[in-house]
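S.K.: everything below, folded, please.
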Amino acid sequence: MTKKSTIQIEKVNTQIVDWLKSYAQNAKVNGFVIGISGGVDSAVTSTLCAQTGLKVLCVEMPIHQAPSHVTRGREHIAQLKQRFPNVTSTEADLTHVFDTFQSAVPGDSNDAKVSLALANTRARLRMTTLYYFAGIHGLLVAGTGNKVEDFGVGFYTKYGDGGVDLSPIADLMKSEVYLLGHFLKIPESILEASPTDGLFGDDRTDEDQLGASYDELEWAMKQDEAKKNKDDFSGREKIVFEIYKRLNTINQHKMAPIPVCFVIKD
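M.R.: The predicted structure follows:
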């Protein structure tokens, strides 16, 4: 498969920071709120926001969270607060809220569909919490999705982590996010960790869920943009391309505008 993307890191960093600052100032808000997961996307996004000099609120929102995720998130927040005086943090433990919701609805959590619905519920509870903090502090909710997730395979929760005010890194491939993460000196523990959404309360990675790595999916996304089809490939390349096309197709409802029934009123 082809080489990963390369970017002019310092130039991209400056461009995104300037864009964030300009957008916030035009919107007449005080800054940004970001959910911190212990992953590279939220670490990079929060560091970009911090560079604007505007208020940045980092929010931890554990729900039966793996200790390693919590540790990485806290390490990043501590580092960010040390580097940038405009960064503050808070924690909203949503475990009890989630448990109360789960007890109030029907379904066996061992059922795959119920398990997925509950995973998406976690993301939607977090979205609601971020907008609570955004409302009381006059902030914008900064999204943490990258290009492969947001526009390739739709690997996010509709009205969960997909419910944001602006998306600073949504035009960056995952490999580019990592390059930016190294440039921004986010903790090595985050850069070295396997990507995971942490929504199932276990150790499954994004690759486990998607069936392909981000490097592979980046390659497939580029082939799709070049109008290639599955018959152009064989072996692992064909498998990955088919995975990408399947996910891209079934998740169009997330990526396309909400359909509206335009009524003829004459």
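S.K.: C-alpha from now on. contacts and neighbour counts both.
M.R.: Fine.
S.K.: can you give me the offset of the helix or strand hosting residue 78 from its chain's centre?
M.R.: Assigned by DSSP states H and E, residue 78 belongs to helix 67-83. Helix 67-83 sits 17 Å away from the centroid of its parent chain (Cα atoms, centre = their mean, to the nearest Å).
S.K.: one more sequence to fold, the one below, so I can look at both together:
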Amino acid sequence: MIKKVAFQADKVNTHIVNWLKTYAENANVNGFVVGISGGVDSAVTSSLCAQTGLKVLCVEMPIHQHESHVSRGREHIEQLKQRFPNVSNTITDLTLVFETFKKEVPTDFDEKKLHLTLANTRARLRMTTLYYHAGVHGLLVAGTGNKIEDFGVGFFTKYGDGGVDLSPIADLMKSEVFTLGTYLKVPESILKAAPSDGLFGDEKTDEEQLGANYDELEWAMLAAEAGKSTNDFSGREKEVFDIYKCLNRTNQHKMKEIPICLINRT
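M.R.: Sure thing, here's the model as predicted:
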């Protein structure tokens, strides 16, 4: 039986807020910019940043966005602004930019591969937008990836949502993010919504894309870290463990530093 360590939301919250504030002060910046998606990760990240007392800019970046994602994101932003005077928001609608981009590149490819590539393009357009706002306001781009996504299955876009200045929740499992979200009083609409990356303009869930839910993937990640192998399991556990190991292996290029060809000059 693989057991999780008890999660103390209050202590974790204080630790991350202090870490964020110290990092920003040492970097001599004004605060943080966070892309708001309507999901729990961006809601928790922006709530943590808001507690530093530094400037926090929440940015909505719709690209044919599903209405449920938009409404949840705006509900969170309004709630956050009411609680923290240092929080402001802006909307950068990237739909026209995205459509213009598609007109300028060839699209006569395998439909599945094209669909995924364009989804990743959305994420990279958003990364560029966040860095624009960060640059003109003197802010850091705060990442919203959690431990499972960033270091377990690599469920993020390289140079998209993976392109950030710092990652405040990247050592938290998804279940811990939800626990922290409850502690931070994130809107119920977000806490109850099925996790979705929102990159396809519909309500396709992360579980539908990954083949397993986050509780299952957390279990598999802990099992792998404990040295377990696929031969240790059967049934659904074996299936989930194999999904985790496959994604972890396939996406190592996202999790490791960029390889450099070193030159021997001796």
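S.K.: hmm, who's touching the helix holding residue 78 of the first structure?
M.R.: The contact list for helix 67-83 of the first structure (Cα atoms under 8 Å, 6 or more residues apart in numbering) reads 36-39, 43, 47, 50, 58, 60, 62, 87-89, 186-187, 189-190, 198.
S.K.: packing partners for the helix or strand following it?
M.R.: Note on helix 67-83 of the first structure: by DSSP H and E, the next helix or strand toward the C-terminus is strand 87-91. Secondary-structure packing of strand 87-91 of the first structure (3 or more Cα pairs under 8 Å, 6 or more residues apart in numbering; DSSP states H and E): strand 55-60, helix 67-83.
S.K.: residue contacts, the counterpart of residue 214 of the first structure in the second structure?
M.R.: Using TM-score structural alignment as the criterion, residue 214 of the first structure maps onto residue 214 of the second structure. Contacts for residue 214 of the second structure (Cα under 8 Å, 6+ apart) come out as 148, 174-175, 207.
S.K.: one more time with 7 Å
M.R.: Residue 214 of the second structure is in contact with residue 174, counting by Cα atoms under 7 Å, 6 or more residues apart in numbering.
S.K.: same deal with residue 155 of the first structure?
M.R.: Counting by Cα under 7 Å, 6+ apart, residue 155 of the first structure touches residue 149.
S.K.: stretch 30-44 of the second structure spans what distance, first to last residue?
M.R.: 20 Å (Cα to Cα, to the nearest Å).
S.K.: and stretch 52-69 of the second structure, how far apart are its ends?
M.R.: Stretch 52-69 of the second structure has an end-to-end distance of 26 Å (Cα to Cα).
S.K.: so what's the gap between it and the chain middle?
M.R.: 13 Å.
S.K.: you'd agree residue 140 of the first structure is in a strand?
M.R.: Yes - Residue 140 of the first structure forms part of a strand when assessed by DSSP: H, G, I helix; E, B strand; the rest coil.
S.K.: ok, it - how many residues close by?
M.R.: Neighbourhood size, residue 140 of the first structure [other Cα atoms under 10 Å]: 25.
S.K.: was I right about it contacting residue 30?
M.R.: No - at 8.1 Å, residue 140 of the first structure does not count as touching residue 30 under the criterion of Cα atoms under 7 Å.
S.K.: ok so, going back, present the helices and strands packed on strand 87-91 of the first structure as TSV; the columns should include mean neighbour count and distance to residue 24 of the first structure.
M.R.: As requested, those are exported to TSV (neighbours: other Cα atoms under 10 Å; distance: least, Cα to Cα, whole Å):
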stretch	mean neighbour count	distance to residue 24 of the first structure
strand 55-60	25	10
helix 67-83	18	20
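S.K.: and these: which comes nearest residue 105 of the first structure?
M.R.: For residue 105 of the first structure, the closest of these is strand 55-60, at 25.4 Å, according to Cα to Cα.
S.K.: list the contacts of that closest one.
M.R.: Counting by Cα under 7 Å, 6+ apart, 30-36, 49-50, 86-92 sit against strand 55-60 of the first structure.
S.K.: give me the buried subset of these.
M.R.: 30-36, 49-50, 86-89 (16 or more other Cα atoms under 10 Å).
S.K.: ok, of those, which one's closest to residue 203 of the first structure?
M.R.: Nearest to residue 203 of the first structure among those, with distances taken as Cα to Cα, is residue 36, at 17.9 Å.
S.K.: I figured the closest one hits residue 46, correct?
M.R.: No - at 8.1 Å, residue 36 of the first structure does not count as touching residue 46 under the criterion of Cα under 7 Å.
S.K.: count the residues that sit near the counterpart of residue 17 of the first structure in the second structure.
M.R.: The pairwise alignment with the second structure assigns residue 17 of the first structure to residue 17, based on TM-score structural alignment. By the other Cα under 10 Å criterion, the neighbourhood of residue 17 of the second structure contains 20 residues.
S.K.: touching, residue 199 of the first structure and residue 119? I think so.
M.R.: Yes - look at residue 199 of the first structure against residue 119 with Cα under 7 Å: they come within range, at 4.9 Å.
S.K.: how close does the residue nearest to the spatial centre of the second structure get to residue 188 of the second structure?
M.R.: For the second structure, the residue nearest the mean C-alpha position is residue 145 (3.1 Å; Cα atoms, centre = their mean). To residue 188 of the second structure, residue 145 of the second structure is 20 Å away according to Cα to Cα.
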